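Engineer: fold the following for me, if possible:
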Amino acid sequence: MTNPVLQLLKTPETRQKILVTLGLLACYRLGFQVPLPGTNPDYMARLASGGGGAAFGFLSAFSGGALGNTVLFALGIMPYISASIIFSILGKVSPKLEAIQKEGAAGQKKINQWTRLVTVPIAIIQALFIWFTVYANDTEGITMSTGEPGLGLAAVVILGLVAGAILVMWIGELITEYGIGNGASLIIMAGIIATMPASLSAVVQQDSQAYNTILTLVALWLTIVVLVVFIQKGERRIPIQYARLSRGRRVYGGQKHFLPLKVNMAGVMPIIFASALFMIPSVVFETLGWRYLAGMFMDADGFIYVSISMVLVFFFCFFWNNLMFQPDDIATNLREHGAFVPGIRPGQKTSQHIKAILQRVTLAGAVFLAIVAVLPGLITAKVPGLQGNLAYFLGGTSVLIVVGVAMDLVDKLNAQLVMRNYEGFMKGGAGPAWAGKKGA
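Structural biologist: Okay, here's the model as predicted:
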């Protein structure tokens, strides 16, 4: 048996894709070494280490761990992901956009172009939000200037953040086109993994018993990885039977298939929606001067924060699954192709049956995601030195992203091996039984 890794490296096409992916990811990480002009990296580093709150830690981890650094790629891939989410929702709500999506490659090309265009205003809005909420409040020397931050510095910072977001989007699309896997997902994964040395270093510096703490974190992290893989691979299979058709003496159809419903069909989207919506009350209360209420919404291990977060995750999990998975359309397609669920009448009864199963599967996935959403805050409260985006690396949210992307990458690599080395019924290269006989 040949080592699969060696097989991948020996294949010229796959080797080239792997090298291109690694090279583009290296270029992405180089962007973190380019500082924004006029800013002070020390203050933002302290803010990322725990002073920014739970919401800041989540956004920093999801953007690649760079929101806490005054660098060119501080926004990361967030604007492009936001634009993609918007068009995913609009594709299910707008009939015109749904018709464009069904046009195949041409329709997908249009959607991709619109996503790129929408990424620019989203990046501008996020850059303005960061400037007015973080940079403009120059109370602790966030800028290198001695006076108040002016319009010139604001323009430089905002344009730098927007340009960095567009450049990251371009790198992600290059990875998708010429590399292996989804470029945006790999960029998020690379950003999360890159925070591992800093996370462990912070724990070691602030904990006198760092050795025991690191062992506990590693054991907890491995446990979470096993659970995430188990849930990600879990699915409910609905049996599908195709009707038999007779044409003369031949009988067609009659095959048995399955309609798989994944337990965690929504992925990490409900956590993203819940975290984005959860920031609104804290920002509003902080602006109005109601610091007590704002503190309750920012206390990651408090009762109010945990309760509302779990409720929001449950709501968005059901909302996303019901929006993206349409039982009526599936029942119609099954009936048009001569398929049915054994024991269930085609049409409306099949739709109701699939919808009932979907609700139960979604409930299990929502419980899992709700636990994952509140886990970083609980870990932060128990482990000294683990705050902000550090908790989200060792917590459930980042692990869910990393494991999901890694599993997708492994599937892509296995597909490359199958395409290259598929032997079929010619396994062993012996050829037909009559090939070596005389007179054949």
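
Engineer: from here on, contacts and neighbour counts on C-alpha atoms
Structural biologist: Noted.

Engineer: ends of stretch 59-72, what's the gap?
Structural biologist: Terminal residues of stretch 59-72 lie 16 Å apart, using C-alpha to C-alpha, to the nearest Å.

Engineer: so which bits of that stretch are buried?
Structural biologist: Residues of stretch 59-72 classed as buried: 59-72 (neighbour count, 16 or more other C-alpha atoms under 10 Å).

Engineer: here is the second sequence; please produce its structure so I can put it next to the first one:
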Amino acid sequence: MATSADRMAQGLNLAKFAKATDLKKRLWFTIGALIVFRLLSYVPLPGIDPTALGLLNQQTQGGVLDFFNTFSGGALSRMSLIALGIMPYITASIVVQLATSLSPTLGAIKKEGESGRKRLNQYTRYGTVGLTAIQGYFIAVGLEALGATQGVQAVIEPGMTFRVAAVISLVGGTMFLMWLGEQITSRGIGNGVSLIIMAGIVASLPTTLVQLLEGGRSGSLDPIRIIGIVLLVIALVLFICFMERAQRRILIQYPKRQTQRGMQADRSHLPLKINTAGVIPPIFASSLLLMPLTVSQFAGQRIAGESAYGDFIIGLNQYLQHGQPLYMFLYGAGIIFFSFFYTAVVFNPEETAENLKRYGGFVPGIRPGKNTETYFDYVLTRITVIGAAYLTTICLLPEYITAALGIPFLLAGTSLLIVVNVTMDTVTQIQSHLLAHQYGDLIKKAKLKGGRLR
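Structural biologist: You can find the predicted model right below:
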């Protein structure tokens, strides 16, 4: 019976989809915005020699910047206007959220409601401009020094004019992506920033597939290893879907009330997701790593061989390649930290306990008020430990396997996590719009019938 009901519901959704005009407009707007994002990734910075870009890719290949190049859909390797992608905006939002938790002044602004949220968003935009300008300057300086020892000039006309033009172009590209993400969120379907990151990852999937097949054809990867990689990807996707739907349901009971069947007590459940923070911790950790690594990568090109600092920076970048212990430690530590931090931002045990007490709800066996708050905090901490371990395993295990087996391309669990999460969230929003459209039709029919009766 459940299977038949599900099929009927799917058929109903498909039938209603053609009539959901507003939903179709939102979907077309989202698709159009993502197409614009992909087109911008092929617009190069002014004054760049394409031949030198090939040299840049060879010098940084296998480094940690390859990982961030995946997020931008190849824009970083092509040195396009959106080479830095949306990451500076994410980094700025992290700084603002951390400052809100630490500063009483910003905390008071956050509690002002909609006006406070707009002020904090404005601070985030200012921070985005500053971070992009800093990264853009070091990228421009590094590009000027790129290939100097090999007799190849990456920049056609080096100098302050190129640096200013590069910084302005990168700032403009990042700010446009930030605006585009906000437009997708308000006028499209899903979270705009997450969809932009997912679009960049999906755009790089064909290249990864070609590398896998080419490895099998050339003999660098044996068929058993290829089958193992495919099975590992399938297992990771299934595991991600299972963990993202896993919940810890806390029983909530309300006072008894009189009904036709006598005195009855209302019961409900407070669902707490095992991974309350979602895909935010890997994205935040990646964004924080990108800022210093971009600076060190391109600054090292400038001062390499000129001083001990240049050699130190080049050596540090070598330790931050995929599969290296230092990189995996920093990335894993960032994921764990943001798992707890963002969970604390999303779910407030004190506020939830007060709301339950106000409406007469309570957890059986737990006194309302402070005891309920302590209980929520205890449960949330325990499941967050599981969620943080799950995220760290998903993000680091494939990279360790890639390095250990010598696979000639990146098997990124972070990319799979983002794609699966964003896809599930977008599908959920589409279903919500379809459901709202169906209820709207029912209300209209009810009003029409009521008018005819009159």
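
Engineer: now, the buried residues of stretch 59-72 of structure 1 that are in helices?
Structural biologist: Counting by DSSP state H, those place Leu59, Ser60, Ala61, Phe62 in helices.

Engineer: which residue ranges form the strands in structure 2?
Structural biologist: Applying DSSP state E to structure 2 gives strands spanning 247-259, 262-273.

Engineer: adding mean neighbour count and distance to Ala412 of structure 2, write the ones you listed out as JSON lines.
Structural biologist: Putting those into JSON lines (neighbours: other C-alpha atoms under 10 Å; distance: least, C-alpha to C-alpha, whole Å) gives the following:
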{"stretch": "strand 247-259", "mean neighbour count": "13", "distance to Ala412 of structure 2": "26"}
{"stretch": "strand 262-273", "mean neighbour count": "13", "distance to Ala412 of structure 2": "24"}
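
Engineer: Gly54 of structure 2 is nearest to which of those?
Structural biologist: Taking C-alpha to C-alpha, strand 262-273 is the member of the strands of structure 2 nearest to Gly54 of structure 2, at 44.8 Å.

Engineer: residues contacting stretch 294-304 of structure 1, please?
Structural biologist: 53-55, 278, 281-283, 285-286, 305-306, 374, 377-378, 381 (C-alpha atoms under 8 Å, 6 or more residues apart in numbering).

Engineer: closest to Tyr135 of structure 1 among the buried residues of stretch 59-72 of structure 1?
Structural biologist: Thr70 (9.7 Å).

Engineer: and the closest one, what does it touch?
Structural biologist: Per C-alpha under 8 Å, 6+ apart, neighbours of Thr70 of structure 1: Pro35, Leu36, Thr39, Asn40, Pro41, Met44.

Engineer: so how many other residues sit close to the closest residue to Leu212 of structure 2 other than its chain neighbours?
Structural biologist: Nearest non-adjacent residue to Leu212 of structure 2, counting by C-alpha to C-alpha, 6 or more residues apart in numbering: Ile226, 7.3 Å away. Using other C-alpha atoms under 10 Å, the number of residues around Ile226 of structure 2 comes to 16.

Engineer: thinking Ile226 of structure 2 is in contact with Arg217, fair?
Structural biologist: No: using C-alpha atoms under 8 Å, Ile226 of structure 2 is not in contact with Arg217, being 11.0 Å away.

Engineer: all helices of the stretch 301-440 of structure 1, in order?
Structural biologist: 303-324, 327-336, 348-382, 389-394, 396-421 (DSSP state H, counting those that start in this stretch).

Engineer: what does Tyr178 of structure 1 align to in structure 2?
Structural biologist: Here Tyr178 of structure 1 is matched to Arg187 in structure 2, going by TM-score structural alignment.

Engineer: thinking again about what came up before, list just the nearest of the contacts of stretch 294-304 of structure 1 to Asp408 of structure 1.
Structural biologist: Val374 (25.0 Å).

Engineer: hmm, that closest one is touching Ser307, no?
Structural biologist: No: with contact defined as C-alpha under 8 Å, Val374 of structure 1 does not reach Ser307; the gap is 9.0 Å.

Engineer: neighbour count: the two, which is higher?
Structural biologist: Between Val374 of structure 1 and Ser307, Val374 has the larger neighbour count (other C-alpha under 10 Å), namely 22 against 13.
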